[in-house]
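Visitor: Take a look and give me a structure for this.
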Amino acid sequence: MSQNLGLRLCLVVLLCLSGCNAFNGGSTETASITPAGVPTDDPNATRGLAPGLTNHGVVDSIALGDAHEAVLSNTSFTIHGKTTVKYSNGTLRRQGERTARVVNPRDRRYINVSIYTQNKIRSDQKSTNNSFWSNGERVLVALSSSQTNSTTYQHFESRDPQYPILKYHPQKERYYTLFQAVDTKVINHTTNNGTTLYRLTSTEIADSAQLIEYSMNVKIAQNPRNLTFHAVIDSRGVVHEYRLAYTATLTETNPSTSVRVVSTTRYTKMGSTTVDRPSWYAKANNTTPEPPTTYS
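Guide: A predicted model of the protein is given here:
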């Protein structure tokens, strides 16, 4: 099972980077918001706009995260995520992309994860593309690697196999950390189909350690700076999208090197997402089921 152990470690690293990752890269669809000023001299400026959110920004990240998960746990949704880490000269160090389609009950899902990393030994690149499908009773897996130029398949007669990414949605705990790490403020709002959307922004880091923990390995980076952050949150507490970017110092290199970290997440098709069988369903379903996973 050494290949499976390596994949699990790779996925854990992706979870630290993502943020399924999320994402303004590629074909990001930004929510349409018509600016409407949020007056700072309003005598009701501390009134709750959404769970954990006031005109001053996010004041209770736990309440917001809980509300976000409570809404999405009762509907279907698609999440798009992307995280990139680039050196100051623009060279890509690492990139992770994640797309997940989840249907209530949340055991029905189809997740695709792509990881690109720079090979430090041979100074080239390697990439993996892994897909996970579940109907709530079994999980099928397709694992592709650029190094072997091949795809292998796995079959689990269980809704809870060894892959931690299958438990990664809709990630309320990550919003606990994110909104403790940045000091946000509300800059405008609009109403769309009866739902009020608030746009938040930030250039202030509230907790450097939390910020690094959220998006990178705390052992290899420090001194986050030059932060830009934007988010869209609705009146129920759902974080529709966000974009987080900052510069940090990578300490595992000699000498230390600056990197730019960009992490985005976007939720779409809430209430209308479907999960169909993937094109590789038969190949994975015909493999011998993997033995049950035990956890110590």
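Visitor: CA atoms for contacts and neighbours, from now on please.
Guide: Fine.
Visitor: Might you report the residue contacts of Val259?
Guide: 85-88, 247-250 (C-alpha atoms under 8 Å, 6 or more residues apart in numbering).
Visitor: Could you turn the buried ones of those into a ChimeraX selection?
Guide: Remark: buried members of those, expressed as a ChimeraX selection using 16 or more other C-alpha atoms under 10 Å:
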select :85,86,87,247,248,249,250
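Visitor: In strands, which of the contacts of Val259 appear?
Guide: Using DSSP state E, the subset of the contacts of Val259 located in strands is 85-87, 247-250.
Visitor: I'd like the structure of this one too, to check against the first:
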Amino acid sequence: MQTESLSSLLLVGLVVLSGCSGFPGPETSETEQTTDVSPPYDGADSSQPNSPPGVRDGRLVNPEQLLDQHWSILSYSTYSAERHYTEQRNSSQSVQTNVTVEHASDGRYRATVVSTQGLSDRDEYWFDGELGYLATTIGNETRYTRAQTARGSTPLPEDLLYFATPPYRSGVVNQRGLYQYITAARGSTLETIERDNESDTLFRLSTQLSDPDDTGSAARFDSIRNGSFTAVVDSWGVVHSYQLSYEAVVGGRIVKITENVSYELNPETNVTPPAWINHVDDENESENSVLSRAS
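Guide: Predicted coordinates:
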């Protein structure tokens, strides 16, 4: 049986979650987004272009085009993703968030969030193509619920990568994350990465950052310094990985930020339901029974 303290904490967290609607995508809406990516990306087509979308004469001139292609390809691909985020305030105080995602080409996904920023010790998500499920663990207790927003939609994988803990954001992806960084890299030169025995060409995109707006942290920090962003992009427009690092100044104190994200497209990735999925229905039925007797 769940304790009252656990229920109270979870209620606060879920109220915050339910009060927000979507997440990044290129856009979040109740209707399915259209895309011109067909067939799904397999990373082995010899007819691929010579440079990523949005790149002209070796420079990134249209970041939005590159990002649209990245999101579109991922939405129809089987891939795994990882995000490791750290805020180091001093030698003994730090904030860490680790997120892993497994996404199937039909839209099903699993995600795990472990963070020191939120109420819970661990959150596990499962989306079966129609409904979202959530297992929230605090201490030695786990609560099973439906994972949905106030509009009844399910969080997207990118939502969990960039907004791993409540309050989740709504709207378009340019509010945070990869969009923010790639946009700041407009005009940067791409460097070709030589790869042996590979059919695709990779490019390195690097830029220096000096404004909190470039990192989406203007509301939190007074200024930033020693900021850098480096991404690895293929000819199709998929961002395979990126690294963001900078020192943020707030109230005269320095906070060191590092963020590493990687995407691996692999048709062999097997996205299966978690073992705890049946607990969601059991717990919901139990709560409905209690509510029925109370009424």
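Visitor: between the contacts of Val259 of the first structure, which is nearest Arg98 of the first structure?
Guide: Val85 (15.2 Å; C-alpha to C-alpha).
Visitor: and the gap between whichever residue in the second structure pairs up with that closest one and Ser286 of the second structure?
Guide: Val85 of the first structure maps onto Glu87 in the second structure, with residues paired by TM-score structural alignment. Look at Glu87 of the second structure and Ser286 of the second structure: by C-alpha to C-alpha, to the nearest Å, they are 40 Å apart.
Visitor: go on, Val95 of the second structure?
Guide: 36 Å.
Visitor: Over to Tyr85 of the second structure?
Guide: 37 Å.
Visitor: same question, Asp200 of the second structure
Guide: 53 Å.
Visitor: Who has more neighbours out of those two?
Guide: Asp200 (18 against 12; other C-alpha atoms under 10 Å).
Visitor: helices or strands up against whatever helix or strand Asp281 of the second structure lives in?
Guide: When elements are assigned from DSSP states H and E, Asp281 of the second structure belongs to helix 277-294. Packing partners of helix 277-294 of the second structure (3 or more C-alpha pairs under 8 Å, 6 or more residues apart in numbering; DSSP states H and E): strand 132-138, strand 141-146.
Visitor: between the ones you listed, which gets nearest to Gln65 of the second structure?
Guide: strand 132-138 (29.9 Å).
Visitor: angle of that closest one against helix 277-294?
Guide: Inter-element angle recorded for strand 132-138 of the second structure and helix 277-294: 90 degrees (by axes from the mean of the first three to the mean of the last three C-alpha atoms, to 10 degrees).
Visitor: for strand 132-138 of the second structure, which positions count as buried?
Guide: 132-137.
Visitor: Superpose on the second structure and give me the mean offset of the longest strand anywhere in the first structure.
Guide: Using DSSP E, we find that the single longest strand of the first structure is strand 221-234. Strand 221-234 of the first structure differs from its equivalent in the second structure by a mean of 1.3 Å after superposition (mean C-alpha distance after the TM-score superposition for the first structure).
Visitor: Distance from that strand to the middle of the chain?
Guide: 14 Å (C-alpha atoms, centre = their mean, to the nearest Å).
Visitor: And the strands in the stretch 1-150 of the first structure?
Guide: Ranges of strands in the stretch 1-150 of the first structure, per DSSP state E, counting those that start in this stretch, are 48-50, 53-54, 57-58, 77-87, 92-103, 108-119, 124-135, 139-145, 150-156.
Visitor: rewinding a little: dump the ones in strands among the contacts of Val259 of the first structure into CSV; add distance to Asp124 of the first structure as well.
Guide: Below are these laid out as CSV (distance: C-alpha to C-alpha, whole Å):
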residue, distance to Asp124 of the first structure
Val85, 16
Lys86, 15
Tyr87, 15
Thr247, 24
Ala248, 23
Thr249, 22
Leu250, 19
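Visitor: ok, so of the residues you listed, who is nearest Ile111 of the first structure?
Guide: For those, the nearest to Ile111 of the first structure is Val85 (22.1 Å; C-alpha to C-alpha).
Visitor: how far away is the closest one from Ser258 of the first structure?
Guide: 10 Å.
Visitor: try Lys185 of the first structure
Guide: Lys185 of the first structure is 28 Å from Ser258 of the first structure, by C-alpha to C-alpha.
Visitor: swap in Met216 of the first structure?
Guide: 13 Å.
Visitor: What does Phe127 of the second structure correspond to in the first structure?
Guide: Per TM-score structural alignment, Phe127 of the second structure is aligned with Ser134.
Visitor: and that match, how many residues sit next to it?
Guide: Ser134 of the first structure, neighbours per other C-alpha under 10 Å, totals 24.
Visitor: now swap in Val275 of the first structure and tell me
Guide: 18.
Visitor: swap in Asn226 of the second structure?
Guide: As a measure of burial, Asn226 of the second structure has 12 neighbours, counting by other C-alpha under 10 Å.
Visitor: where exactly do the helices run in the stretch 151-296 of the first structure?
Guide: For the stretch 151-296 of the first structure, the helices defined by DSSP state H, counting those that start in this stretch occupy 172-181, 208-215, 281-285.
Visitor: In JSON lines, list those along with mean neighbour count and distance to Val12 of the first structure.
Guide: Putting the helices of the stretch 151-296 of the first structure into JSON lines (neighbours: other C-alpha atoms under 10 Å; distance: least, C-alpha to C-alpha, whole Å) gives the following:
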{"stretch": "helix 172-181", "mean neighbour count": "20", "distance to Val12 of the first structure": "14"}
{"stretch": "helix 208-215", "mean neighbour count": "20", "distance to Val12 of the first structure": "12"}
{"stretch": "helix 281-285", "mean neighbour count": "16", "distance to Val12 of the first structure": "23"}
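Visitor: I'd like to know which of those is closest to Asn112 of the first structure.
Guide: Using C-alpha to C-alpha, the helices of the stretch 151-296 of the first structure put helix 281-285 closest to Asn112 of the first structure, at 13.9 Å.
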